[in-house]
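In: Requesting a structural model of the entry that follows:
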Amino acid sequence: MNPRKRFMERRDFLKLGATGAFGLMATAGNLLWSVEQAHAAELPPTVPKSLSPDLALQKLMAGNQRFVQHQLRHPDQSEIRLHEVAQAQHPFVTILSCADSRVPAEIIFDQGIGDIFDVRIAGNIATPEALGSIEYSVVLLGTPLLMVLGHERCGAVTAAVQNEALLGDIGSFVKAIKPAIKRVKDQSGDPVENAVVANVHYQIEQLKRSTLLTQRLESGQLKLVGGRYDLDTGVVSIIT
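Out: Coordinates of the predicted model:
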């Protein structure tokens, strides 16, 4: 066979092969896109209608009422909900609470997956890391409600009131609570209970130093409240 003819045939074959492969890739790409679009259409929307700060607080406290009255609904805990929030989260409240095992926010407020952005640390203190997490939730996720939640007989607050030497880094959160204790040292009543409430107020003051949070508060996009959880009854009371 003529070498030139053989070369032309081979070139045409390679050209056809490349075109065919490209066509297959394009077809496969279109098919994949179609499947993804169809799958997305079957899923429920992941972006809920945003609540106002006041309605968010009502929703949260209604959940605590259900918990206290033993009328739990266990909302947003289904497989459907799991898929709804798999790719994005839109919590309606951010809660800075104590790491105490007896104060799990989703349970005491009868909420579910993706409802509460939990920031838990002993003594519910506003450390830089806690503040950064809160700013992320409020500013980037758009939560309209922020609660600082203290609780009855808090071990961290008790340790700060007793002011005894502690092992390791346990003393770090005691140091963050002491300014609150100074405010109520001469107050009558239970010193730990007084300090629990004072600490909630103090930590709220620390949060208000954040420019990002202050802007949201002033614009009305965010509501900041303090709460106290009663270990004996399960009741959350708004204290500020």
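
In: From now on I want contacts and neighbour counts done on CA atoms only, so please keep to that.
Out: Noted.

In: For the closest residue to Ser133 other than its chain neighbours, which residues are in contact?
Out: Spatially, and ignoring its direct neighbours in sequence, Ser133 is nearest to Val119 (7.1 Å; C-alpha to C-alpha, 6 or more residues apart in numbering). Going by C-alpha atoms under 8 Å, 6 or more residues apart in numbering, Val119 touches Thr94, Ile95, Leu96, Ser97, Ala130, Ser133, Ile134.

In: Now, those residues that are in helices?
Out: With helices taken from DSSP state H, the overlap with the contacts of Val119 comprises Ala130, Ser133, Ile134.

In: and this one, so I can compare the two:
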Amino acid sequence: MNYKSLLLQITMIVTLLACQNKHEAHEVNDADEVKVNKVMILADSVLTADQQAKLTPDEIIALLKKGNDEFVSDSLTVRNNSAKVRRAALGQYPKAVILSCLDSRVPVEDVFHRGIGDVFVARIAGNFVNEDILGSMEFGCKVAGAKVILVLGHEYCGAIKSAIDDVKLGNITAMLSKIRPAVTSLTSFTGDKTSKNNDFVHAVCEQNVKLTMQQITAKSPMLKELVDKNQLKVVGAIYNMNTGKVDFL
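Out: Predicted coordinates for the structure are as follows:
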């Protein structure tokens, strides 16, 4: 065997050994990853009727705040959604009803680190209430037992900006008319009252949340009765797009 042939064989053997070692290392890494994933999976169960009954509105609000802290700090756990789907199939006992904007940048369940069966979520551009939303809230609270209604506004809301600019476009015109009171009622605001002024947009966003909270009890005797009996709390908050933090009002 000449020198070149010997060198070629040695090179091939070294290459094969390197590939084998790499494959074995890859298998170990995969095993470690599977092990880590099993540890990280949150083995939480769907809330039962008894567990829901024992919770107070204040405890639920504290859970939502804690969940948002986990979302902001990126300490979310992996959930076994397949198992939760099966457990929730025969009934639901959520903790809260969350009224959010339609905006795709607000992943409501993730924002509060909640999962299947944890919260009812109603979404409409500008997070205002109408007859259908109120009826949904009444079902969620009076029938299904949720003890908190959270009205969740958010920064950089297109519906709020459009309401400020008094946009006229198809059915959007009628929709924005529900938000306009939040614009026109800010008579004490000093400064540029346009959608280009971020301070005014934020002020209208907060005002819209507050007016919506008022309308929930003003337009639903059923929900007002639950509030009066301390069985339900209506709260408001603003979601910060830059940080993921939810600031409760």
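
In: Give me the TM-score for these two chains.
Out: After superposition, the two chains reach a TM-score of 0.77 (TM-score structural alignment, normalised by the length of structure 1), with 195 aligned residues with a C-alpha RMSD of 1.7 Å.

In: Tell me which two in the contacts of Val119 of structure 1 are the farthest apart.
Out: Longest distance between any two of the contacts of Val119 of structure 1 is 12.6 Å, between Ser97 and Ser133; criterion C-alpha to C-alpha.

In: Neighbour count for these two, which is higher?
Out: Remark: of Ser97 of structure 1 and Ser133, Ser97 carries more neighbours, 27 against 17, as counted by other C-alpha atoms under 10 Å.

In: What does that one correspond to in structure 2?
Out: Counting by TM-score structural alignment, Ser97 of structure 1 lines up with Ser100 in structure 2.

In: mind listing what that match touches?
Out: With contacts defined as C-alpha under 8 Å, 6+ apart, the neighbours of Ser100 of structure 2 are Val108, Val121, Ala122, Arg123, Ile124, Ala125, Gly126, Asn127, Val151, Leu152, Gly153.

In: Pull out the buried positions in stretch 99-109 of structure 2.
Out: Buried residues in stretch 99-109 of structure 2, counted by 16 or more other C-alpha atoms under 10 Å: Leu99, Ser100, Cys101, Leu102, Asp103, Val106, Val108, Glu109.

In: brain fart, stretch 166-183 of structure 2
Out: Judged by neighbour count (16+ other C-alpha under 10 Å), stretch 166-183 of structure 2 contains these buried residues: Met175, Leu176, Lys178, Ile179, Arg180, Pro181, Ala182, Val183.

In: on that earlier part again, sitting in strands, which of the buried residues of stretch 99-109 of structure 2 do you find?
Out: Using DSSP state E, the members of the buried residues of stretch 99-109 of structure 2 that fall in strands are Leu99, Ser100.

In: Kindly indicate which of the buried residues of stretch 99-109 of structure 2 lies nearest Thr48 of structure 2.
Out: When these are compared for distance to Thr48 of structure 2, the smallest value, 18.7 Å, is given by Glu109; criterion: C-alpha to C-alpha.

In: got a markdown table for the buried residues of stretch 166-183 of structure 2, with distance to Val209 of structure 2 too?
Out: A markdown table is the format used below for those (distance: C-alpha to C-alpha, whole Å):
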| residue | distance to Val209 of structure 2 |
| --- | --- |
| Met175 | 16 |
| Leu176 | 14 |
| Lys178 | 12 |
| Ile179 | 10 |
| Arg180 | 12 |
| Pro181 | 11 |
| Ala182 | 9 |
| Val183 | 12 |
